[in-house]
Structure formats: structure tokens, C-alpha cells
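Q: here is my input; please provide its structure:
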Amino acid sequence: MVVPPWYELPPPGYGGLEQVVSALVDGLAALGHDVTLFGAGSGTGTAAEFVGTDQLQNSRLGQALPELAHVARTNRMIADGDFDIVHDHTTIGPLAASRRETPTVATVHGAPVGELADILKGVDPQVALVAISHSQRALVRGLPWVATVHNAMAGSGVSKPAPSDGPVVWLARFSPDKGPDLAIEAAREAGLPLVLAGKCTEPGEAQYLAEVIEPMLGPDVTLLRNPERETCAELLLRARCLIMPIRWSEPFGMVMLEAMSAGTPVVALNRGAVPELVRHGETGFVHEDPAELPQSLRDVLGLDPAACVEHVRTQFGADRMARAYERVYRRWVSNDRSAPLEREMMVTSAT
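A: The predicted structure follows:
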């Protein structure tokens, strides 16, 4: 299992990819597989055997050279080892996978457009590309996808027994794509308090927060910068709902699973993978127009927290994700690649 060099597994704060891979590693271990995790830092809290390549590089998040160096070191270690399959979660790794003798499955965690699409179009066809949502897969035609496996999470075991009249919570990175300004407008129109809890570690995020969001703040909005994961979990547990007014085709959106697993419904705009995750009228509300959000913020107290928890447990459990990937691995190791793995897709209908 190869992960980027940015954060630990499991992540102490921000890190949706790392949260997913942590659940996958433990899910595969529970199925009896021996998992070796190639990452940065000094160790892991997962069930994998950890092999470190360097110090964590989160201060250089998104830069090409740290990930290139990490992948190069990892490839040398893989060549010296004895592995049945390599599962790569890095951006650059799939391009270098053709140099590996071991078969490679690569999960694409970002939106495959622009430069990322160019990278993926250059990936060797012997690398199995896996999408994390049908929406992500539809963003660009012509990529050799072999399966779609929805992300999943390990159950937290903590959920609310009844709807909460706490604040509306927005939890994301500070970016126009994530719509914190729309969250403020919707909560204010609904007459409800709002907590904005977001990642703000990069210059663009800090600039957007200072120039666009902070001038919109008032006594009805609480601002939290870079909250730890425990804080995020507590916020979601106490929240009236999670608001997800995104402006872009989000490939997945782990925070929606985190909210629903705590019994907290999601109020979102119909963008990206949102309708694959949220069942309208049951685990939240999904709308086309931001003007529809305020009424749903008022209406969420009529939704059953138990339905949210059960939806995540049955459709997005770590065991289900692990078994779906296990089928992809077996097919790729056996070299039976005559047809796309459509029947191996982890299909979740949220309609």
C-alpha cells in the first residue's frame, strides 16, 4: 500500500485520503491479508507493517518533488521485496508503475481533469485505475477505468440518539469550491448559528479566508481554523446538520460519511458525488439551487439519525470497501483482464 508523503495514517487532522486508506488497510488485515504500508513519518496506527521513506512532507503539500522522491524510494523498496500486488494512492506513482514487476492497482482520489487527466492518460494500461465515484469517472472519457469502488470508513461507534438542535456545521478547506460563503448566507437566511471549521494552511486558503470570508462573519458564525480530528468529530456529533454547498464536482466527500455516521444529516448542493452518498429526504437534502438550502436547514430535525447511521454502515463500511478491492486485486494478480471489472464495482445507490 503506497500513500503520499503528506500525513500520518490515520491522520490527526486533515487528510481524507489518509482516513480512507487507514480504513482499507485495517479492513484488508481483518480479511487475513498481510499489508505493508509505504509512507512518510515514523509509524502508523493501522494494522499494516510500516516502511518509512522520509519525514512527513505536509509543509510541502502538493509539490511534485517530495512525492517524486517518495515514489522513487518506494519503487526501489518494492523491487527488493516480495509482494503480490501494489495498491498506489499517490498522484505520480501510477506513471512510474510500469517499472514495477509487481502488478499495480491505482486509486484516483482527485478530480481527473486538467493536469491530472494528462497524467492519467499517460499511465500504462497494465495499471488498474480505480475510480472512487461514478461522478468522478464521468468527468473525463477515455481513461482505462477497471472499477469504481466507493470510499468507506470504519465505524466510530458514537452517534446521536435523536436530532440535535446544535449549530449548522461547515467542515472543509477554505476555498471558493467548498462554498463557505454560501454556507454563511444559507444559515443566516434560516436564522441558525453556523460553525465554519476548515483547513487553512496554504497561502491561497489564507487569502480567501481573509479577503472573502472574514468580512462576512458576524456573531452568528463561529470560525475554527485547522481543527484536530477529535474536534471535528465532536462538532459533527453536536451539529444540527452538515452543510455542503460545493461549487465543483467533488470526486467523493468523506466528511459527508463522517457526519451521517454520527447521525447528522447532510444538506448539500447536487454537485459531484453528493447524490451517490446522500439519500434525499432520508439522510439529508440535496438541492440544485443555493436558495433552497435555508428551508432544508430548518427541516433537518425531522430526519432520523438512525437512518443516517445505518446508511453508512451498510453502504460505506470499511469491510465492504476491503472486499471490493480484494476482488480487484485477485483479478489483476490472476492476469484475467479481458473485460472491465464492472461486476466488481462497489455500487451504492443513493436515490
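
Q: from here on, just use CA atoms for contacts and neighbour counts.
A: Fine.

Q: and the helices in the stretch 1-150 of the chain, which stretches?
A: 16-30, 64-80, 93-96, 114-121, 134-138 (DSSP state H, counting those that start in this stretch).

Q: typo on my end, the stretch 151-300 of the chain
A: All helices of the stretch 151-300 of the chain, identified by DSSP H, counting those that start in this stretch, fall at 180-190, 203-208, 229-238, 254-261, 274-277, 293-299.

Q: against which helices or strands is the fourth one packed?
A: Which is helix 254-261. For helix 254-261, the packing partners by 3 or more Cα pairs under 8 Å, 6 or more residues apart in numbering; DSSP states H and E come out as helix 229-238, strand 241-244, strand 266-269, helix 305-315.

Q: please provide the structure for the following sequence as well, for comparison with the first:
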Amino acid sequence: MASKQIKMPKGRPLTIVQVISNYPNAQPVPSIKGGTEKVVYELTEELVRRGHHVALFAARGSRSSARLIAYPKGLKHEQIHQYVLQHMPTGTQIIHDHTFRSALGRRQLPCPSVCTVHLPVKRHGKNPVFVSKRARQLMGGGKGFYVYNGINTHEYEFSSEKRGYLLFMGRIIRNKGVLQAIQVAERTGKRLLIAGPIKAPVFFRQEIQKRIQRNPNIRYVGAVGGKQKQELLKYAECLLFPTLWEEPFGLVMVEAMACGTPVLALKNGSVPEVLSGFPQLICKSIEQMARKVQQKNYPPPAKLRLYVAQRFTNKQMTDKYENLYREIIRRQAKEKKASKA
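A: Down below sits the predicted model:
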């Protein structure tokens, strides 16, 4: 299902530098697993399609239609700003900092910058952009901007056929709510597949693994990406998103709906915003989530995909960032002119 055509913001092509983190074990761009890497890739590709001159600083092994500048092996976070300034194209008009601690945006730069705050940190650079209104409220004190993450819906396979299993997909840590997803499966007797990297081994071993072993309806399938991720998402009866923390966005909710799969989520973080079109899918408790699983009162799969196509696409995300780039460039030029007067 194609997304509605959106008018592109008008103006001359810009020279833009996109900078992603080089933390230990950084994922190359595009990543089949890393959400931030995926979002940066989609934004970069769409900017290039629109005729902008884009340079992307990313981990070794990345690929992009932009001019790709790979970080050297062993480059530390505190060295990123220096490396970028030494290698960025002449005439760069704006730097978009996606690093998790605003490696560039917190420093004096030769051009304006925008800092997308992908993780819950309160120390960020000038012109912070949060990925939801809730994140802006909590981390920015209501100041700054917000732009929702977007995906390329054409890359997500749609299916109205469902195969009767519940799905949890995310990092295996306590705050993601994997234990609560298991509780829903236990209460309902439904089959549950758990997918994601184990980031808290002790928690997994002591609290998750034993419950999986006791229940033949629950299976851990490991970290997934690519075709395997698509298959899990599009055939799930429902994605469970029982997040326990103030999740800034939660990209997997959008990915699931793009595949025609409903999402039942606890009312935390950005959930009320991402699921604003389907308030009946928002849950106040695990007990209520279990009841909704049993009731199966889900929106039609095609309606879920259309909802994503109208609100959370890479084109819409790029429209907002492009307008923001131009506004910040214009504002800084005005300030510079006023200071000389």
C-alpha cells in the first residue's frame, strides 16, 4: 500500500553532514538490528534522493548513497568531533548529530547543528530534537523540537494472514517488559515468541529462562533481523509492547503496524502518541493487556498499515528535518548579521 504523496519543502540543495555514534560494537548503516542506525539511514537516503549533498560519518562496513566517511578503527566517542571537523566537506551548511551524547552539538562549530536525542539523556547540544512530545517534555523540559522516527513502508511485508502467536521483540532487559509479556502468555495460554538480543544475562538466566523452560508455549528465538524479523512481525497475531519505562519512541510498534500487525502496549513513554489512532490498543495494566489478547478486538491489518503510511514514513520524517535545517540555518545567519550591525 503506497503512502500518500507529500510535497517536498522548497529551496536550494543543502550541504548536510550526518554523524552517527561510534560506540563499541557500533552497527554499520543500514543495520538490520539497530533502530537508530536504521532511522539515520532512511533520513540520509531520502535527503540524497531530494538532491541534497550529504556526507555520512558512520561505522566501518556501512553503505549509503551519500558520501560515506567511515570512522577509523578504535575511534573513541570523545574523538568524534575532531575527526568530523577534519574530514567534513567544504561548505557544509549544517551538521546533524545523532551521537548518543551529542559529541558535536555541545561544541563550538563552524556551522549550525541539530542534535537528535535518541536515548534518554538530559545533556544535549544546541537545537535538540526529540523523537516524541513526551521525550521533549521529560528530557528537554518542553524546549527544543520533536520529529517522529519514520520508516520506508515499502520495505515491510504486509500480511492479513496471522498465525496465532504473540510476539515480543526488543532487547532482553527488565525495563523492556519481556517478563510482563511472558505473564500475558501465561494468563491467556497463548503461544509467545520472544526475539531480541540478551543484554542482561543474569536477569535472563534467573527470571526468564526458567519460565520459558516450564512453558512449552513460550520460545526464545534469539536476536533477529532481515527476513526472519519480517516473517515474525507480519504473521504475529499481536505484538506485545509492555514497556516499563519512558520509551522515547519504540520503532518496533511502527514496524509491526506496517506489517498489518496490531500492538498492545502499556501506557508509558511515547505509546499514547504512537498509538493515538488506536486508543483501544493502549493498556493500563498487564491484566487488561491479557483481557485484550483474549478478546481479539483488533483493527483490520490494512487499516494499521495505512495509519503508519499517513504518519510515520521516512518521507514525513525528512520533510520535518529539512524544514528544520533551513529554519536553523536562516536563524543563525540572521543572528550573525545582527551581531555585525
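
Q: just checking, what residue in the first structure corresponds to Val322 of the second structure?
A: Wrong residue type there; residue 322 of the second structure is Glu, not Val. Under the alignment (TM-score structural alignment), Glu322 of the second structure pairs with Glu326 in the first structure.

Q: now do Ile182 of the second structure
A: Aligned against the first structure by TM-score structural alignment, Ile182 of the second structure finds its counterpart in Ile184.

Q: what residues does its match make contact with?
A: Ile184 of the first structure makes contact with 194, 216-217, 221 under the criterion Cα atoms under 8 Å, 6 or more residues apart in numbering.

Q: how close does Pro4 of the first structure get to His150 of the first structure?
A: Applying Cα to Cα, to the nearest Å, the value for Pro4 of the first structure to His150 of the first structure is 19 Å.

Q: same question for Gly32 of the first structure.
A: From Gly32 of the first structure over to His150 of the first structure (counting by Cα to Cα), the distance is 21 Å.

Q: more neighbours, those two?
A: A count of neighbours by other Cα atoms under 10 Å puts His150 above the other of Gly32 of the first structure and His150, at 25 against 9.

Q: which one in the first structure is aligned with Asp97 of the second structure?
A: Correspondence of Asp97 of the second structure to the first structure, assessed by TM-score structural alignment: Asp88.

Q: ditto for Pro248 of the second structure
A: Under TM-score structural alignment, Pro248 of the second structure pairs with Pro251 in the first structure.

Q: ok, its match - contacts?
A: 109-111, 132-133, 135-136, 272-273.

Q: follow-up on the earlier one: deepest in the core, which of the helices of the stretch 151-300 of the first structure is it.
A: The highest average neighbour count among the helices of the stretch 151-300 of the first structure, using mean count of other Cα atoms under 10 Å, belongs to helix 254-261 at a mean of 25.

Q: average gap between it and the second structure?
A: For helix 254-261 of the first structure, the mean distance to aligned residues of the second structure following superposition is 0.4 Å (mean Cα distance after the TM-score superposition for the first structure).

Q: mind checking how far that helix is from the chain centre?
A: Here helix 254-261 of the first structure is found 10 Å from its chain centre; the criterion is Cα atoms, centre = their mean, to the nearest Å.

Q: angle of that helix against helix 305-315?
A: Relative orientation of helix 254-261 of the first structure and helix 305-315, computed by axes from the mean of the first three to the mean of the last three Cα atoms, to 10 degrees: 120 degrees.

Q: what's in contact with helix 254-261 of the first structure?
A: With Cα under 8 Å, 6+ apart, helix 254-261 of the first structure has contacts from 16, 151-153, 155-156, 159, 171-172, 233, 236-237, 241-242, 265-266, 277-278, 283, 305, 308-313, 316.

Q: how big is the angle separating that helix from helix 229-238?
A: 50 degrees.

Q: between helix 254-261 of the first structure and helix 16-30, what angle do the directions make?
A: In terms of direction (the same axes, to 10 degrees), helix 254-261 of the first structure departs from helix 16-30 by 60 degrees.

Q: so how far is Ser132 of the second structure from the aligned partner of Arg271 of the first structure in the second structure?
A: With TM-score structural alignment as the criterion, Arg271 of the first structure lines up with Asn268 in the second structure. Distance, Asn268 of the second structure to Ser132 of the second structure, using Cα to Cα: 12 Å.

Q: out of those two, which sits in the more crowded spot?
A: More crowded of Asn268 of the second structure and Ser132, by other Cα under 10 Å: Ser132, with 24 against 19.

Q: look up how far Gln332 of the second structure lies from the more buried one.
A: Distance of Ser132 of the second structure to Gln332 of the second structure, given as Cα to Cα: 25 Å.

Q: aligned to Val202 of the second structure, what sits in the first structure?
A: Applying TM-score structural alignment, one finds that Val202 of the second structure aligns to Gln207 in the first structure.

Q: and if you look at Ala59 of the second structure?
A: Matched by TM-score structural alignment, Ala59 of the second structure corresponds to Ala40 in the first structure.

Q: and the residue in the first structure that Glu237 of the second structure lines up against, how many neighbours?
A: Counting by TM-score structural alignment, Glu237 of the second structure corresponds to Arg240 in the first structure. By other Cα under 10 Å, 26 other residues sit near Arg240 of the first structure.

Q: about what we covered before: tell me the one of the contacts of Ile184 of the first structure nearest Ala322 of the first structure?
A: When these are compared for distance to Ala322 of the first structure (Cα to Cα), Leu194 wins out at 35.7 Å.

Q: counterpart of the closest one in the second structure?
A: Leu194 of the first structure maps onto Leu192 in the second structure, with residues paired by TM-score structural alignment.

Q: circling back to that earlier point, in a markdown table, list the contacts of Pro251 of the first structure along with distance to Pro163 of the first structure.
A: A markdown table is the format used below for these (distance: Cα to Cα, whole Å):
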| residue | distance to Pro163 of the first structure |
| --- | --- |
| His109 | 32 |
| Gly110 | 33 |
| Ala111 | 34 |
| Ile132 | 30 |
| Ser133 | 29 |
| Ser135 | 30 |
| Gln136 | 32 |
| Gly272 | 27 |
| Ala273 | 25 |
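
Q: ok, and the most crowded of those?
A: Within those, most neighbours by other Cα under 10 Å means Ser133, with 28 neighbours.

Q: for that residue, give me its contacts.
A: By Cα under 8 Å, 6+ apart, the contact set of Ser133 of the first structure is 148-150, 251-252, 273, 276.
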